[in-house]
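Asker: for reference, the sequence and a predicted model appear below.
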Amino acid sequence: MSVSVRFRVWIEVGDRHVIGPGGYEILKAIDEVGSISGAARKLGMSYRFVWNYVDRMEKTLGVKLVDARKGGRGRGGAKLTPEGQALLKYYEEILEEMNQVASKWSQELTQRFRNLTSYDL
């Protein structure tokens, strides 16, 4: 028997959602691809959805996360601002730490459940 501990991480400011798994994937895709439209295509999302998601994160935090350049095909693009890169890094650090905790507890509970099932109840 193998037990898995799973979790979802999101960051809030007050009671307002800033970033969770979806926002993380959006920022990461923008960072990798270099455009909002390219990130949207990569993630199978609409450009409008990605743009609005980023806009909501920026308004909630009060900082610019993505520097988008207008220009159309071949001339536009987007990159994360230093604040956007920092948010991505913070989220990744939280995920890494939470993955370590989840792994520890998965192993611990697997052993504990094995011990429970070895008894005749």
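Answerer: Yep, that arrived.
Asker: C-alpha from now on. contacts and neighbour counts both.
Answerer: Fine.
Asker: so which strand or helix has the residue nearest the centre of the chain?
Answerer: For the chain, the residue nearest the mean C-alpha position is Tyr24 (2.5 Å; Cα atoms, centre = their mean). Tyr24 belongs to helix 21-33 when elements are defined using DSSP states H and E.
Asker: just how off-centre is that helix within its chain?
Answerer: Centroid separation for helix 21-33 versus its chain: 7 Å, with Cα atoms, centre = their mean, to the nearest Å.
Asker: ok, back up a step: hang on, the residue nearest to the centre of the chain packs against Tyr91?
Answerer: Yes - Tyr24 is within contact range of Tyr91, at 7.4 Å (criterion: Cα atoms under 8 Å).
Asker: ok, for the residue nearest to the centre of the chain, nearest residue in space, not its chain neighbours?
Answerer: When the adjacent residues along the chain are set aside, Tyr24 lies closest to Leu88, with 6.6 Å between them (Cα to Cα, 6 or more residues apart in numbering).
Asker: against that first model, consider the following:
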Amino acid sequence: MKREHMPAKFDLRLRVFSEEPAFGKGVAQLMRLVAQKGSLSAAYKEMGMAASKAWKIVRRAEADLGFPLMESVSGGKSGGFSQLTPEGEDLLKRYEEFQEEVYKAARQSFVKHFGNHDTIEKNL
């Protein structure tokens, strides 16, 4: 196969779970933004996600994993906030490290099988 006909990109979908594939890139991104912004609302708005979808994917992951990923306190005089639980922080850290290792290995394998392309895309 000629070089110009070789694929130049790849994509992986990486999820971790107990029974149902419920924790992946979307939930991890949402959690990362909650940790940065202190607000689930700000996180899903930045992602362009509906509140109902944000809660649905978080609750589905929590149900599958068996522990809460984040906790929220409703507004009031001092305003509300959201934060990751200690278990949620640990899971996010482990997932991101696992994800980076898998993508590194996949990039190396892609180059081995399809050649060294300057445009190899890492879709995190």
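Answerer: Yep, it's here. All of these numbers come straight from a predicted model, not from anything done at the bench.
Asker: tm score of chain vs chain?
Answerer: Overlay of the two chains. TM-score (TM-score structural alignment, normalised by the length of structure 1): 0.80; 111 aligned residues with a Cα RMSD of 2.0 Å.
Asker: returning to that earlier point: so how far does the helix holding Tyr24 of structure 1 sit from its counterpart in structure 2?
Answerer: On superposition with structure 2, the mean distance recorded for helix 21-33 of structure 1 (mean Cα distance after the TM-score superposition for structure 1) is 1.3 Å.
Asker: also compute the angle for whatever helix or strand comes next after that helix relative to helix 21-33, please.
Answerer: Using DSSP H and E, the helix or strand that directly follows helix 21-33 of structure 1 along the chain is helix 36-43. Here the directions of helix 36-43 of structure 1 and helix 21-33 differ by 120 degrees (axes from the mean of the first three to the mean of the last three Cα atoms, to 10 degrees).
Asker: in helix 36-43 of structure 1, what's buried?
Answerer: Across helix 36-43 of structure 1, burial judged by 16 or more other Cα atoms under 10 Å covers 36-40.
Asker: specify, as a residue range, where it falls in structure 2.
Answerer: Following TM-score structural alignment, the aligned partner range for helix 36-43 of structure 1 in structure 2 is 40-47.
Asker: what about that stretch, distance to the chain center?
Answerer: With Cα atoms, centre = their mean, you get 14 Å for stretch 40-47 of structure 2.
Asker: I would like the residues contacting that stretch, please.
Answerer: 30-31, 33-34, 37, 50-51, 54, 72, 81-82 (Cα atoms under 8 Å, 6 or more residues apart in numbering).
Asker: mind checking how far stretch 93-101 of structure 2 is from the chain centre?
Answerer: 10 Å.
Asker: what's that stretch aligned against in structure 1?
Answerer: Stretch 93-101 of structure 2 maps onto residues 89-97 of structure 1, going by TM-score structural alignment.
Asker: quick check: buried residues in that stretch?
Answerer: 91, 95.
Asker: what segments of structure 1 are helices?
Answerer: 21-33, 36-43, 47-61, 82-117 (DSSP state H).
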